[in-house]
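[1] predicted model follows, preceded by the sequence.
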Amino acid sequence: MEGIKVSIVNKDAFTVNADILGMKYATQAHGLDHHVIEALEAKGLHISKDLPVLGNFHFMESHEVVAAPHLLFIGTPPLQELNYKEIRAFGTQMMSAAKESNNAAKTLLLTIHGPGYGLDEVESFKSQLAGITEAIENNLYPESLEEIIFSELSLSRSGRLRENLYRIFSDGLIPKPNSRKIDTRKAVASLMESTGKISEEKKRVFVAMPFAEDFDDIFHYGIQGAVNNAGYLCERADLESFTGDIMSWVLQRIESAELVIADLSLANPNVYLEVGYAWGKGKKTVLIINDSNELKFDTRGQRCLPYKRIKDLERVLTNELKNLSRM
């Protein structure tokens, strides 16, 4: 086979069969690594002193807390500093560490990093994929590796990631360095040139909205598609993923955004604070709301786009972003 297969499965990483389960450790445990460490501690295995700092890794047996027999932790910056460039570097180091730890591994299990704490979903995936591809280009991967599996709990996200994978590599294979297929070589070059460090230079939209599960579909289906189709990265904050001062991260993303979209539904005070900060920084804002009767404070005199259904929101936002691009 001239390439390494990439699969995206809608499954819990705890249950997926693979030779190695690879995870980040961002100075603290978050998400999957948090749950794995908890499961190890429940068995009396305390590994806190072994967890890696930035640039290092820790490889160990899983002690059957997950289906994979081995665990690989990669030290990364804290979440607030784990941007697209760092995600790409993480992808490269994961492959290199897997080679050093278990060169006979045939399958490597990973999860996507970035969208869970607010980064653009597609750009995060492409950045991680670019890092993996870079490692393969430089022969920094287990020589027996046949497949890289991305485990994703969200059915809708796994579908979106799969679509983007096939847009990049039409056959779902990352070519090995000796591959002579012209189209796959072009795909590699395009991916390597367009993601990671250069992602930080792309125009971004920051979405201010309530931290509530009910708003996930509004973000993913009403906002994200319209923003990406207009040529922007689409970011938002996720309160549950952060420890420490989330507001400093939010304000920094607003400052670097080209535009702020704010959903004023439920009259959430944090959203109003973010809108006020955006105005103070001279940022363009697009205000949306599900019920205009909920408008508070000085926003009553501002233009606000009402929506009843998610599909309506996507259409209205698409038109609004087109109009703004002409200004």
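    Happy to help now that I have it. Numbering: from 1, shown residues only.
[2] drop to CA atoms for contacts and neighbour counts, all remaining ones
    Will do.
[3] centroid residue for the protein?
    G114 (2.6 Å; CA atoms, centre = their mean).
[4] how far away is the nearest residue to it once chain neighbours are set aside from S101?
    The shortest distance from G114 to any non-neighbouring residue, by CA to CA, 6 or more residues apart in numbering, is to S124 (5.4 Å). S124 sits 25 Å away from S101, going by CA to CA, to the nearest Å.
[5] this is the other structure I want to compare:
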Amino acid sequence: MSDDHLTVQVRQAGALSYQTDLLVLKYAQESHGVDREAATSLGVTPYRLPREGEHLLVDGTGVGAGAVLFLGVPSLDRFAYREIREFGRRALTVAAIERPRVRDVCLTLHGPGYGLDETEAFESELAGIADAVSEGAFPAGLRTVSFVEINARRAERLDALLKDMARIPRPRTGRPGSAVTIAGDDYRRLRSAGYDADTKEHAFVAMPFADSFEDVFHYGIVPPIRGAGLICERVDELSFTGDVVQRLKERIDAARIVVADLTNANPNVYLEVGYAWGRGVPTVLVCHQNTPLPFDVHGQRCLFYRSIRDLEQRLTREIGELLSGPGPV
């Protein structure tokens, strides 16, 4: 590896067991998932965790990292793509102050676990890293930034997204303001990642957040939506904090379309469909062919799919027709 480049990589591993110089975690004013586990393992009591805009560095004894850096960020209901980009930037700028000699920094991906678009979130966080490098605000000895992801399928998807973004040119001078040359189509789109998300149209997906639906979502629903130029979002009532119902209403109200999987007749999905209908949001219903529909929606148009591939093909055609037509489904 050339000294003029910073290598970014994805590793399938648990964040707390991964061997690194510095593990950077968010603290969204409440403990969630990995940051909760890290705080418990390290004996960090809640009152020590940082407020928004502040940070806390602790020794990593008890986990795989030499040290753990907690960054205080907005609560999850306010932690969207722009904030994810800022998190990526702060991860390196704060590390430059607190641990200037580290060679490896480890991050986790934020956003998809509570419903944000996986690709948009990853590009936003990666763009924040590029921001810090372009400012010359990163540890002088830094050589590798590792995204660790415990879910093997997500790790595969993130690794595929990197493509030729795996090496970020670093300023030769190391001074703030030194330019980073962004090369290739994948790099160019990082310039606006996170900043323009609010101006992009999105599709809201209503479906259970169950493991059995993960492949249906990521390989049957997400590709047709993103292929149509839309961000793909959903809301997980288990991971999200704050007023979940209000968040659901806001995202459905603002959606270009709603895609709802009625398989297994999940009551929350039907609630979201009813709200979308009431608000006049164009809605595409899909359902596995082995699931009978209840009377309430039996007469509605629904795409019955045999497999994930079949769903992707049918949904691609349906969304294409819907977005090119004058009215709702």
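    Good, I have the coordinates. Note that the structure is predicted; figures quoted are calculated from it, not measured.
[6] before we move on, back to that, so which of S124 and S101 of the first structure has more stuff around it?
    S124 (26 against 18; other CA atoms under 10 Å).
[7] any idea what the more buried one aligns with in the second structure?
    Using TM-score structural alignment, the partner of S124 of the first structure in the second structure is A121.
[8] please identify the helix or strand for its match.
    In the assignment (DSSP states H and E), A121 of the second structure maps to helix 118-134.
[9] what about that helix, how far off from the first structure?
    Comparison of helix 118-134 of the second structure with the first structure after fitting gives an average deviation of 0.5 Å (mean CA distance after the TM-score superposition for the first structure).
[10] read off where the very next helix or strand once past that helix ends up in the first structure.
    Using DSSP H and E, the next helix or strand after helix 118-134 of the second structure towards the C-terminus is strand 144-149. With TM-score structural alignment applied, strand 144-149 of the second structure matches the range 147-152 in the first structure.
[11] tell me the buried residues in the matching stretch?
    Using 16 or more other CA atoms under 10 Å as the test for burial, stretch 147-152 of the first structure gives E147, I148, I149, F150, S151, E152.
[12] which one of the residues you listed is nearest to L119 of the first structure?
    E152 (16.0 Å; CA to CA).
[13] count of residues packed around the aligned partner of Y18 of the second structure in the first structure?
    Alignment note (TM-score structural alignment): Y18 of the second structure maps to V16 of the first structure. For V16 of the first structure, the neighbour count with other CA under 10 Å is 18.
[14] so V16 of the first structure touches T107, yeah?
    No - contact criterion CA atoms under 8 Å: V16 of the first structure and T107 do not qualify, at 10.6 Å.
[15] which position in the first structure pairs with L248 of the second structure?
    Checking TM-score structural alignment: L248 of the second structure goes with V250.
[16] which residues touch that match?
    By CA atoms under 8 Å, 6 or more residues apart in numbering, V250 of the first structure lies in contact with A237.
[17] can you show me the strands along the stretch 151-300 of the second structure?
    Counting by DSSP state E, counting those that start in this stretch, the segments of the stretch 151-300 of the second structure that form strands are 167-169, 202-206, 231-233, 257-261, 283-288.
[18] pipe those strands into a markdown table and attach mean neighbour count per row.
    Formatted as a markdown table, the strands of the stretch 151-300 of the second structure follow (neighbours: other CA atoms under 10 Å):
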| stretch | mean neighbour count |
| --- | --- |
| strand 167-169 | 21 |
| strand 202-206 | 26 |
| strand 231-233 | 24 |
| strand 257-261 | 25 |
| strand 283-288 | 21 |
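[19] these: which one's closest to N268 of the second structure?
    Among the strands of the stretch 151-300 of the second structure, the nearest to N268 of the second structure by CA to CA is strand 202-206 (8.1 Å).
[20] residue range for the closest one in the first structure?
    Under TM-score structural alignment, the match for strand 202-206 of the second structure is residues 204-208.
[21] likewise for stretch 274-286 of the second structure?
    On the basis of TM-score structural alignment, stretch 274-286 of the second structure is assigned to residues 276-288 in the first structure.
[22] start and end of the matching stretch, how far apart?
    Distance between the two ends of stretch 276-288 of the first structure: 15 Å, counting by CA to CA.
[23] please enumerate the helices of the stretch 201-327 of the first structure.
    Shown for the stretch 201-327 of the first structure, the helices assigned by DSSP state H, counting those that start in this stretch span residues 216-217, 225-229, 246-256, 269-280, 310-325.
[24] and the second one against the second structure, how far off on average?
    In other words, helix 225-229 of the first structure. Mean for helix 225-229 of the first structure is 1.3 Å (mean CA distance after the TM-score superposition for the first structure).
[25] same check, this time on the fourth one
    Taken against the second structure, helix 269-280 of the first structure registers an average deviation of 1.0 Å after superposition, with mean CA distance after the TM-score superposition for the first structure.
[26] ok and that helix relative to strand 284-289, angle-wise?
    150 degrees (axes from the mean of the first three to the mean of the last three CA atoms, to 10 degrees).
[27] would you mark the buried spots in helix 269-280 of the first structure?
    V271, Y272, E274, V275, A278.
[28] right, and the second one touches D263 too?
    No - Y272 of the first structure sits out of contact with D263 when judged by CA under 8 Å, with a separation of 9.2 Å.
[29] picking that back up, how much space separates the match of S124 of the first structure from T61 of the second structure?
    Distance from A121 of the second structure to T61 of the second structure, by CA to CA: 30 Å.
[30] try D243 of the second structure
    37 Å.
[31] quick one: distance of the helix or strand where V10 of the second structure lies to the chain centre.
    Per DSSP H and E, V10 of the second structure falls inside strand 5-12. Counting by CA atoms, centre = their mean, to the nearest Å, strand 5-12 of the second structure is centred 17 Å from the centre of its parent chain.
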